[in-house]
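Only the shape, not the letters, is given here:
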């Protein structure tokens, strides 16, 4: 299995080893566009790998801060209480760049930038940029993707 993410189409495609489409999901990439530099708020391009899977067995809508579950479940009331949170929910696929100088090491390190594929509140609009750099997905979709891919899965992010 490998993952292709199209920024232009705002779509994540899961492909099997023969290149056949296994699943497709709408996503939301960065509101700031694409780019690999630290503190840019952009979604990094290029070849990546799933470095870590976080959140197995957590309930749908579990809230994560610093890659740790807070014990909270995201609800409209909780969102109203914390309107400025960047909601990272349900599961996290933490990405690591594989291209030295482009998305790995130095000022362009995807993993050090904490770039994930993660769940987002179902009220968030997908299909258009809006994240702070990560790839946002519906909670049911991130669970399906999380369960389908192992650590080490290749991820290509293209504009």
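Structure's in. What do you need? Note that the structure is a prediction, hence the values are computed from the model and not measured.

only C-alpha atoms for contact and neighbour calcs from this point on.
Fine.

ok, how many other residues are close to residue 139?
20 (other C-alpha atoms under 10 Å).

And for residue 7?
23.

Is it correct that it is in contact with residue 156?
No: using C-alpha atoms under 8 Å, residue 7 is not in contact with residue 156; the gap is 10.6 Å.

Give me the nearest residue to residue 31, chain neighbours excluded.
residue 130 (4.2 Å; C-alpha to C-alpha, 6 or more residues apart in numbering).

The spatially most central residue of the chain is in what secondary structure piece?
Nearest residue to the geometric centre of the chain (C-alpha atoms, centre = their mean): residue 117, 1.4 Å. Element membership for residue 117 (DSSP states H and E) is strand 116-119.

List the buried residues of the helix or strand just after that strand.
Per DSSP H and E, strand 116-119 leads on to strand 135-137 as the next helix or strand towards the C-terminus. Within strand 135-137, the residues that count as buried by 16 or more other C-alpha atoms under 10 Å are 135-137.

this is the comparison structure:
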């Protein structure tokens, strides 16, 4: 399996070993655009891998902070209590860059920037940039993707 993420189209393709598209998903990347630097709140480009899969068997809408479930389940009531929170829900696919000096090591290290593919509230619009660097997906799409990929799966983020 391989994942290609197309920033301009706000789309993700899941490809099989023969390169054929098996699934397509709408995503939401960074509202600040693309960029590699730590603190930029941009989505990094280039070749990555899934370094870790977090949240297997957690309920849909499980809330994560620092990659740990908080014990909360997202709801509109919870959102009203924490209106500034950047919601990371359901599952996390933690990305690691593969290109030294571009998206790996130093101030451009994707993993040290905590860039994930993660779930988001159903009210968040897909197909439009809006995150603070990560790739957001619908929870139902993410659960399906999570079950099809493994740590080490290649992910390419393309402008």
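Happy to help now that I have it. Note that the structure is a prediction, hence the values are computed from the model and not measured.

In the first structure, what range does the helix ranked longest in the second structure match?
Once the second structure is assigned using DSSP state H, the helix that runs over the most residues is helix 139-148. Using TM-score structural alignment, helix 139-148 of the second structure corresponds to residues 139-148 of the first structure.

Can you tell me what sits against that stretch?
Stretch 139-148 of the first structure is contacted from outside by 14, 25, 53, 60-61, 89-93, 117-122, using C-alpha atoms under 8 Å, 6 or more residues apart in numbering.

Stretch 46-54 of the second structure too?
The contact list for stretch 46-54 of the second structure, computed with C-alpha under 8 Å, 6+ apart, reads 67, 91-99, 102-103, 146, 150-158.

and if you look at stretch 56-70 of the second structure?
Where contact means C-alpha under 8 Å, 6+ apart, the residues beyond stretch 56-70 of the second structure that reach it are 54-55, 71-75, 87-92, 119-121, 139-140.

ends of it, how far apart?
Start-to-end span of stretch 56-70 of the second structure (C-alpha to C-alpha, to the nearest Å) is 15 Å.

cool, stretch 16-32 of the second structure as well?
Stretch 16-32 of the second structure end-to-end distance (C-alpha to C-alpha) = 31 Å.

Identify each buried residue in that stretch, please.
Going by neighbour count (16+ other C-alpha under 10 Å), the buried part of stretch 16-32 of the second structure is 21, 25-31.

again, but for stretch 58-70 of the first structure
58, 60-64, 67, 69.

ok, now stretch 107-114 of the first structure?
For stretch 107-114 of the first structure, the neighbour count (16+ other C-alpha under 10 Å) marks 108-113 as buried.

Could you dump those into CSV and include secondary structure?
Converted to CSV, these look like this (DSSP: H, G, I helix; E, B strand; the rest coil):
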residue, secondary structure
108, helix
109, coil
110, coil
111, coil
112, coil
113, coil
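
Make a markdown table out of those and add distance to residue 42 of the first structure.
Below are those laid out as a markdown table (distance: C-alpha to C-alpha, whole Å):
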| residue | distance to residue 42 of the first structure |
| --- | --- |
| 108 | 11 |
| 109 | 12 |
| 110 | 10 |
| 111 | 13 |
| 112 | 14 |
| 113 | 10 |
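
Closest one of these to residue 80 of the first structure?
Here the nearest of these to residue 80 of the first structure, counting by C-alpha to C-alpha, is residue 113; it sits at 27.1 Å.
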